[in-house]
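# Pasting a predicted model and its sequence here:
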Amino acid sequence: MVDRHLEGQRAVVTGAASGIGAACARSLAAAGASVVLLDRAERAVRTLADELGGRAVVVDLSDTAALPAVLADADLDCDVLVNNAGVQHVARVEDFPPEQLSLMLRLMLEAPFLLARAVLPGMYERGRGRLIHIGSVHGHRASPFKAAYVAAKHGLEGLSKTIALEGGDRGVTSVVVCPGFVRTPLVEAQIAAQARETGVPEDRVLEDVLLHMAAVKRLLEPEEVGQTVAWLCRPEAASMTGTSVLMDGGWSAR
């Protein structure tokens, strides 16, 4: 029997053109949601929206000065918001470009705040809503060479907890899903940079650097995260708010 617990509801997913965002969009659509997919990669996001019978919104979420007006025009009123869009940059603090830090904080912290601000009034009016933020084990643990990413993901934890406290008596929940390393272009693209900074050969970075702290020595698949997000939208998850779902292969157990 097909589980359609989101039938008649609308879900907005950011960074939806590939990786975790695309997996979330597919899982939510399979659960019956009408999906609205946000990404700056126009061709990819439109292709996926057509595949899922949804709607694509082409937007650069890091342009937060223009974002409130864009969001108002895009009609993003929804029952589920998945804040997923993100980028990575690997460098020591003394070499980290300040403009890159600013971009990453805008994209991964300020944009989720602005999106939440845009959709919460409608959720409160209906008395229901799910905000699910794709965080990271780096919202709970730090790694060298990732100052902006670690800072943004720690900040996202605080934002989610605040939304949870404000929305708890109005039927709205806020949860952070925190994967370890997932088989995505974002992870694959950092292998060369990790080799450069650590001196570990590229063919050893995955085992000796990225998975070194995990008990489960494998990359997660995007679909695992997508299915977790869909489950958090089920009625049985209504009491899960202000918390994190760690999918880190045991990293944070240390």
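On my side now, so go ahead.

# Going by C-alpha atoms from here, please, whenever you check contacts or count neighbours.
Noted.

# for the stretch 151-254 of the chain, what spans make up the helices?
185-188, 191-198, 202-205, 222-232 (DSSP state H, counting those that start in this stretch).

# can you tell me which of those helices comes nearest to residue 72?
helix 222-232 (25.3 Å; Cα to Cα).

# Show me what the closest one is packed up against.
helix 19-30, strand 172-179 (3 or more Cα pairs under 8 Å, 6 or more residues apart in numbering; DSSP states H and E).

# what's the spacing between residue 48 and residue 79?
20 Å (Cα to Cα, to the nearest Å).

# if we can go back for a sec, distance to residue 17 for the helices of the stretch 151-254 of the chain - can I get that in CSV?
Shown next, in CSV, are these (distance: least, Cα to Cα, whole Å):
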stretch, distance to residue 17
helix 185-188, 11
helix 191-198, 22
helix 202-205, 26
helix 222-232, 12
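
# Next, count neighbours for residue 95.
9 (other Cα atoms under 10 Å).

# hmm, I was thinking of residue 75
With other Cα under 10 Å as criterion, residue 75 counts 12.

# With residue 127 instead?
For residue 127, using other Cα under 10 Å, the count is 14.

# export the helices and strands packed on helix 222-232 to TSV and tack on mean neighbour count?
Shown next, in TSV, are those (neighbours: other Cα atoms under 10 Å):
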stretch	mean neighbour count
helix 19-30	25
strand 172-179	26
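
# Structure two is appended below for comparative analysis:
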Amino acid sequence: MTPRFAAPAPALDLGGRTALVTGAAGGIGRACALRLAAAGAKVRAVDRDAEGLDRLAESAAGLPGTVEARLLDLTDLEAAEQAAAGTDVLVNNAGLQRVSPLEDFPPDVFHTVLTVMLEAPFRLIRGALPHMYGQGWGRIVNVSSVHGLRASAYKSAYVAAKHGLEGLSKTAALEGAPHGVTSNCVNPAYVRTPLVERQLADQARAHGIPEERVLAEVMLRDSAVKRLIEPEEVAEAVAYLCGPHASFVTGTSLILDGGWSAH
């Protein structure tokens, strides 16, 4: 009997599809927006950083798809839900961080982190699903974190939001499956982004060590691969989950943590 081998995976083609990427002005969001535009998608790139969005749009010139920059503050939940209407691909990426012990953590910051990183994704998914269900196809990719699976000290809001996002993503997967909609998380460890770079001083204070020791002794301590992840690596994982060969992948977490969770 002749063995059967799978055909090579086709190049990702999102021509005719509309994708929305939050937090698109920099870091992972920027890399995702450019990757999906390179696959032919019409990308709605949303952020509250106007200058970053302008730079993104310039970088996207000449790609097969397009990037439409839209200013959006995700604490405006109604506007977030409306922005997601008519999208085929939704990438919930926007995030913020605060490093502080629980007893000193500002309640207003905790509330803002949960709003942007959990409630806003819920509203965006809610806004995107009617169109996805109507056409029988959709891709929801939630940029979670190793902190969606593991906790770290001094990051109560971020860890709580990412753990909640994991549950939201799984629920969307169960409800979306009969309609051709997948929902998954991508879980990187520390990525080379401004969000991570801004943590160095806060981590040094929280752990009582010099800033130059934070990368090795805190951020990369639990990772078997001793380097930061590049945003483009995360964007490739997002792209994979949007492709035809990932139609059976739903309700799960694609972990890019360099072996952190293997402990």
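Okay, I see it. Model, not experiment: these values are computed from the prediction.

# quick one: which of residue 48 and residue 79 of the first structure has more around it?
Using other Cα under 10 Å, the more surrounded residue of residue 48 of the first structure and residue 79 is residue 79, with 25 against 20.

# roughly how far apart are the aligned residue in the second structure for the more buried one and residue 54 of the second structure?
Alignment note (TM-score structural alignment): residue 79 of the first structure maps to residue 88 of the second structure. Distance of residue 88 of the second structure to residue 54 of the second structure, computed by Cα to Cα: 23 Å.

# ok, now residue 252 of the second structure?
34 Å.

# again, but for residue 198 of the second structure
For residue 198 of the second structure, the distance to residue 54 of the second structure - Cα to Cα - is 22 Å.

# before we move on, what about residue 246 of the second structure?
32 Å.

# Please name the residues that touch the residue nearest to the spatial centre of the second structure.
Of all residues in the second structure, the one closest to the mean position by Cα atoms, centre = their mean is residue 143, 2.2 Å from it. Residues in contact with residue 143 of the second structure (Cα atoms under 8 Å, 6 or more residues apart in numbering) are 91-93, 185-187.

# same question, residue 99 of the second structure
Residue 99 of the second structure neighbours (Cα under 8 Å, 6+ apart): 154-155, 199, 202-203, 206.

# Filter those down to the buried ones.
154-155, 199, 202-203 (16 or more other Cα atoms under 10 Å).

# Relative to residue 132 of the second structure, which of those residues is nearest.
residue 155 (34.2 Å).

# could you pull out the helices for the stretch 51-200 of the second structure?
77-83, 107-114, 120-135, 156-176, 194-197, 199-207.

# okay, and the third one goes to which residues in the first structure?
On the first structure, the counterpart of helix 120-135 of the second structure by TM-score structural alignment is residues 111-126.

# That stretch vs the second structure, mean deviation?
Compared with the second structure after fitting, stretch 111-126 of the first structure has a mean deviation of 0.2 Å; criterion: mean Cα distance after the TM-score superposition for the first structure.

# Please point out which parts of that stretch sit buried.
111-113, 115-116, 118-120, 123.

# now do stretch 225-236 of the second structure
Quick answer for stretch 225-236 of the second structure (16+ other Cα under 10 Å): 227-235.

# Using CSV, lay out the residues you listed together with distance to residue 115 of the second structure.
Output for those, formatted as CSV (distance: Cα to Cα, whole Å):
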residue, distance to residue 115 of the second structure
227, 31
228, 27
229, 26
230, 26
231, 24
232, 26
233, 27
234, 23
235, 24
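
# Closest one of those to residue 40 of the second structure?
residue 235 (14.7 Å).

# what's the nearest residue to the closest one if we skip its chain neighbours?
residue 32 (4.6 Å; Cα to Cα, 6 or more residues apart in numbering).

# And the counterpart of the one you found in the first structure, how close does it get to residue 4 of the first structure?
Alignment note (TM-score structural alignment): residue 32 of the second structure maps to residue 24 of the first structure. Distance of residue 24 of the first structure to residue 4 of the first structure, computed by Cα to Cα: 15 Å.
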